[in-house]
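> please work out how this folds:
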Amino acid sequence: MAPGARSARKAVQKISSTRAFARIAPHVIPVMDRTVHRLTRGRVMLSAQMLPGLVLTVRGAKSGQLRTVPLACMPQEGTRKGAPEGWILVGSNFGRTGHPAWTANLLGCPDAVVSWKGRDVPVRARLLQGAERAEVWEAALRFWPPYATYQARIEREIRLFRLERGD
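Predicted coordinates for the structure are as follows:
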């Protein structure tokens, strides 16, 4: 990573750790990402300029209706058909008290689709627990250190999911 990009990333990490960011970002970032994603036919997400991102489509746990949400993700090693072998999703909800709705939806219906760089990929989600969760949590903290700040200010345990390709 270039020095300028590294310092920009540090600045964004610092800002994203604030409570003000947690209040504002959930109302702004997903709207921008959905709009740009739609206009570019799935090829671009603004937030992915700082963190890798995908768009998750999953059935609502209560409604059964399809729900679409742009999310930061940690792509897993290896590729197949132009996309990673899988992804890790962190249900941080920007450090707000409740679990994000998409996590309940994945618990209720683990079969979903991700849009990754213009490609739709069927996936199956699995909630991580125990030693596997601990290992992935450490990797998530190295990937995006503000997750530690989010976890410190809430009582719930942040949910982690592994999305495994279904194709």
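
> only C-alpha atoms for contact and neighbour calcs from this point on.
Noted.

> for residue 156, helix, strand, or coil?
Put simply, residue 156 is coil when judged by DSSP: H, G, I helix; E, B strand; the rest coil.

> number of residues surrounding residue 99?
The number of residues packed near residue 99 is 17, by other CA atoms under 10 Å.

> spit out the contact partners of it.
Applying CA atoms under 8 Å, 6 or more residues apart in numbering to residue 99 gives the contacts 91, 92, 93, 156, 158, 159.

> quick check: residue 151 is in a helix.
Yes. Residue 151: assigned to a helix according to three-state DSSP.

> my read: it touches residue 95, true?
Yes. At 6.4 Å, residue 151 counts as touching residue 95 under the criterion of CA atoms under 8 Å.

> who's more crowded, these two?
Between residue 151 and residue 95, counted using other CA under 10 Å, the more crowded position is residue 95 (26 against 17).

> now the other sequence, so there's something to compare against:
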Amino acid sequence: MPKAPAPTSRYWKLQRQLTRLNTFLFRKTGGKVGGSYFGGAPVLLLHHVGRKSGEARISPLIYLDDAPRLVVVASKGGVDAHPAWFHNLTAMATTEVELPGGERRRVRPHVAEGAERARLWDRAVAIYKTYAAYATYTERTIPVVVLEPADATPTE
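Purely as a prediction, here's the structure:
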């Protein structure tokens, strides 16, 4: 399996700039614009805290509505490492997300396994086909993260 080249600091600088732009557009238009960076798939803003820095961060992420839950996929991190937001999120008991239209929800994350993961992965690939392509050249299983309402009982 060919390895993807390691991203450079220039790449990460561009990623941060695109994230800031996407966040600005998302908020300015109530979520109507900001999904174009992700090929038009529905996007939410995930609020999390850097594990090492302690800094507040926002990550625009594609999501599935699996009412009352939301689902995100930890796709692009590295060939053999999950993205930083995934590690930050799974280290938190609860956090907040912003949905299109300005709705905010407190959520509690859990990583889907087995049949639940398979069902949600198929749905994610149906709306964002590049997940399937990325899965063919990464050495890791791409996690599917379920965001339960923070006030609900977990359904694992």
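
> nearest to residue 122 of the first structure, of the contacts of residue 99 of the first structure?
Nearest to residue 122 of the first structure out of those is residue 91 (CA to CA; 19.7 Å).

> which residue sits closest to the closest one, ignoring its sequence neighbours?
In space, and not counting its chain neighbours, residue 91 of the first structure is closest to residue 159: 5.0 Å by CA to CA, 6 or more residues apart in numbering.

> give me the number of residues near that neighbour?
Number of residues near residue 159 of the first structure (other CA under 10 Å) recorded here: 19.

> and for residue 51 of the first structure?
Applying other CA under 10 Å, I find that residue 51 of the first structure has 16 neighbouring residues.

> can you list contacts of the longest strand along the first structure?
When the first structure is parsed with DSSP state E, its longest strand is strand 119-127. Defining contact as CA under 8 Å, 6+ apart, one finds that strand 119-127 of the first structure is touched by 42, 86, 106-107, 110-115, 159-167.

> just checking, what packs against the helix or strand following it?
Next along the chain after strand 119-127 of the first structure, taking DSSP states H and E as the criterion, comes helix 130-143. Helix 130-143 of the first structure sits against helix 146-152, strand 159-165, with contacts defined as 3 or more CA pairs under 8 Å, 6 or more residues apart in numbering; DSSP states H and E.

> residues in the second structure aligned with helix 130-143 of the first structure?
On the second structure, the counterpart of helix 130-143 of the first structure by TM-score structural alignment is residues 114-127.

> returning to that earlier point: what subset of the contacts of strand 119-127 of the first structure is buried?
42, 86, 106, 110-115, 159-165 (16 or more other CA atoms under 10 Å).

> tell me which residues in the longest strand along the second structure are buried?
Of all the elements of type strand in the second structure, the one with the most residues (DSSP E) is strand 56-66. Of all the residues in strand 56-66 of the second structure, those buried under the rule 16+ other CA under 10 Å are 58, 59, 60, 61, 62, 63, 64.

> so where is that strand in the first structure?
Aligned by TM-score structural alignment, strand 56-66 of the second structure corresponds to residues 66-76 of the first structure.

> quick one, what contacts the spatially most central residue of the second structure?
Per CA atoms, centre = their mean, the C-alpha nearest to the average position across the second structure is that of residue 61, at 3.9 Å. Residues touching residue 61 of the second structure, when contacts are defined by CA under 8 Å, 6+ apart, comprise 43, 44, 45, 46, 72.
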